[in-house]
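Student: Below are the sequence and a predicted model for it; my questions follow.
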Amino acid sequence: MTPLIIDTDPGVDDAFAIALACASPEVDLLGVTTVFGNVGLAMTTRNALRLLALYGREDVPVAAGADRPLVFPHPHRARYVHGQDGLSGLSDSLPERATGLANTDAVSLLASLLDRAAQPVTIVPIGPLTNIALLLAVHPSLTGKIARIVIMGGAMNGGNVTAGAEFNVWSDPEAARRVLAEEEVPTVLVPMDLTVRCAVDTSWLDRLAASGERGRTLVSLTSVYREHYRKSLGRDGTVLHDAVAMAEAISPGLLKTSPMPLDVECGQGAGRGMIIADRRSTAAREESGVRRGRTVDVALDAELDTVREFMLERLSS
């Protein structure tokens, strides 16, 4: 089994990612932590609890984390993408969970779960990276307990919230830089360049809705989200960004990655939140005399239909 922790800001695509983890028999879901992002922290936390209740996961501890970025205020939420409550206005349609929040904060829960784990844990951050940056800064002795950090975030060739930046990284660039450029922890970055290519169509959603009550519920949460992507893609496609990253966390190697040094633009100009990837060969980097730090495995390709079928098979079970 793969011991796994999710750090999340639900969010429609987060909902599919959480469902995918719950529906995968090889996942040992140790905990869920929440962060500000698509909507405010109170609502992301409420949504996470209800999504776990949908899958009967009263056993999974949930803790609320950062309600703001490390340094600068968060400019705006993504309600125009996910709806006012983060789930197309349908959060109340989900069951309430009898088990409430753990009596601790997100970073403390993350540290406790890592400390107690019998084997290295995969952490899947699918929102702003504030909680993860704090964890790595405050508990550096626990990095050896982390098998991989599989992150949904960033963009190599144009963003979605600005011309250059993707929402999760743009929401807290200073935290993203800490995690992606400064820490020596095995890390996979799944950027929107690939997740957009993995968009699912109406037929895929119809098949999921026909699979049973949980599938119908997940699809029902997508109405506002689907309308946003009809406009942004110019076709009827739905981009399940976070679920694509979760698929890689569950099935390592499902996505094709390339190692490269990364940096994050933290200035206050138009480039804030952009990922800067050094795609030169190792030889070219060494010849230039500019030594960069650690590398991150960036997922830029995949067998797209294989990824879609993997997600559909698990979510339909």
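Tutor: Ah, there it is.
Student: From now on I want contacts and neighbour counts done on CA atoms only, so please keep to that.
Tutor: Will do.
Student: for the longest helix along the chain, packing partners?
Tutor: Longest helix of the chain, by residue count under DSSP state H: helix 41-54. On a contact count with 3 or more C-alpha pairs under 8 Å, 6 or more residues apart in numbering; DSSP states H and E, helix 41-54 meets helix 12-22, strand 27-34, strand 62-64.
Student: give me that answer again for 7 Å
Tutor: If you count contacts as 3 or more C-alpha pairs under 7 Å, 6 or more residues apart in numbering; DSSP states H and E, helix 41-54 packs onto no helix or strand.
Student: try it against this one:
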Amino acid sequence: MRKIIVDCDIGNGIAGANVDDGLALALALASPEIEVKAVTTVSGNVLNFKACLVARHFLQESGYDVPVYCGSFRALKEPTQKWRERLDHGVEKQGLKYLWQDTEENFSLADTGMDSNAVEKMAQIINDNPHEITIIAIGPLTNVAALFNQYPEVVNKIQEIVLMGGCFNVKNYLKDTNFGLDPEAAAVVLESSVPCTMAPFDTTSTTLMKQEDLEEIGNIKNSLCQYLYKTTKPWLAYSKKTRGIDGCWVHDVLTVAYLIDESLFCFKDHFVNIELEGAFRGKTYIADIGFLKNADEIQPKSSRKVKIMTAVDNQRLLSLMKQRLNF
């Protein structure tokens, strides 16, 4: 059994917020090979306090008793104003907030237990389970970087980190949101010695969950699937209207599916760097010696290569999701 911490910016039920974190968490909860030790939250897809409240609501409504810990509210260095304007208010400017009129919960700051203790709790879980914890990092890497910086003794006790982030060569995309929101945090993780598997935007954006797939999930009569259906339906409609695709991408699901069935994917191992300055800040690139055109100028910053998902079988991925959710 893989013991995991899910570090996420979950936004199910929040207008304009992606639901891929929720789909990934649901797959983990529904899979007997995986034990979710904790959910930690970070500002990204939604503000951290909302992610924390959504995670608690998600688990409560779905019937799971998993602790949720609130994490970092701000990136290590990246200014947040422009990001937050787009992520938190873009749906209103597009006139599409109505899609969530039947789903958005009245999440309030009045909720108790909002201390930012996620990093401390992550360290405690890892120390209590040395070499057994995999971190599923599906939001900005602020919490994970803080963990590595504040508790360096745990770095060699982590079994693996599986992350969704990075963008190498996708038309019209310089960077993805997870790495873009906190490039310095991504650099800390990429340059660490922890075994790392990456699901980059290049691969996750080849996935597609259509309305008929969601209807199949909605026809499964358990509380987890009913919650997923209710909160995913408006996002799928929003995605179709704004992205010009016949459904929605399921980015974060790949990180959990990898733990269950690696044969769904193709991989390549590369050194990966992230740009921290200038117009290309947040951009990831391959940094292998021999792969680079100017190898004398740009050297790998890490001592180990990253296992990169280069392709995924979308139909088998969706079949795995539906099969595990139908319990």
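Tutor: Ah, there it is. The model shown is predicted, which means the values in this text are computed figures rather than measured ones.
Student: what angle sits between the longest helix of the first structure and helix 12-22?
Tutor: Put simply, helix 41-54 of the first structure runs at 40 degrees to helix 12-22, going by axes from the mean of the first three to the mean of the last three C-alpha atoms, to 10 degrees.
Student: Map residue 181 of the second structure across to the first structure for me.
Tutor: Using TM-score structural alignment as the criterion, residue 181 of the second structure maps onto residue 171 of the first structure.
Student: Show me the strands in the stretch 51-200 of the second structure, by range?
Tutor: 68-70, 133-137, 158-164, 196-199 (DSSP state E, counting those that start in this stretch).
Student: which helices and strands does the third one pack with?
Tutor: Applying 3+ C-alpha pairs under 7 Å, 6+ apart, we find strand 158-164 of the second structure packed against strand 133-137, strand 196-199, helix 253-260.
Student: got the contact list for that strand?
Tutor: 126, 130-138, 194-200, 252, 255 (C-alpha atoms under 7 Å, 6 or more residues apart in numbering).
Student: Show the buried residues in those residues.
Tutor: 126, 131-138, 194-200, 252, 255 (16 or more other C-alpha atoms under 10 Å).
Student: who touches the most centrally placed residue in the second structure in this structure?
Tutor: Nearest to the centroid of the C-alpha atoms of the second structure, with distances taken as C-alpha atoms, centre = their mean, sits residue 138, at 1.6 Å. Neighbouring residues of residue 138 of the second structure by C-alpha under 7 Å, 6+ apart: 7, 8, 21, 163, 164, 252.
Student: so which of the residues you listed comes closest to residue 238 of the second structure?
Tutor: residue 21 (16.4 Å; C-alpha to C-alpha).
Student: Quick one: map residue 139 of the first structure onto the second structure.
Tutor: Aligned partner of residue 139 of the first structure by TM-score structural alignment: residue 151.
Student: Not including adjacent chain positions, what is the nearest residue to that match?
Tutor: With C-alpha to C-alpha, 6 or more residues apart in numbering as the measure, residue 123 is the residue that lies nearest to residue 151 of the second structure, at 6.8 Å, once sequence neighbours are left out.
Student: Kindly state which residue of the first structure is aligned to the one you found.
Tutor: Checking TM-score structural alignment: residue 123 of the second structure goes with residue 111.
Student: What distance do you get for its match to residue 138 of the first structure?
Tutor: 9 Å (C-alpha to C-alpha, to the nearest Å).
Student: Could you count how many residues lie near residue 137 of the first structure?
Tutor: Counted with other C-alpha atoms under 10 Å, the neighbours of residue 137 of the first structure add up to 13.
Student: let me fix that: residue 112 of the first structure
Tutor: Neighbours around residue 112 of the first structure, by other C-alpha under 10 Å: 12.
Student: Distance of it relative to residue 5 of the first structure?
Tutor: Taken as C-alpha to C-alpha, the span from residue 112 of the first structure to residue 5 of the first structure is 12 Å.
Student: before we move on, what about residue 213 of the first structure?
Tutor: Residue 213 of the first structure is 25 Å from residue 5 of the first structure, by C-alpha to C-alpha.
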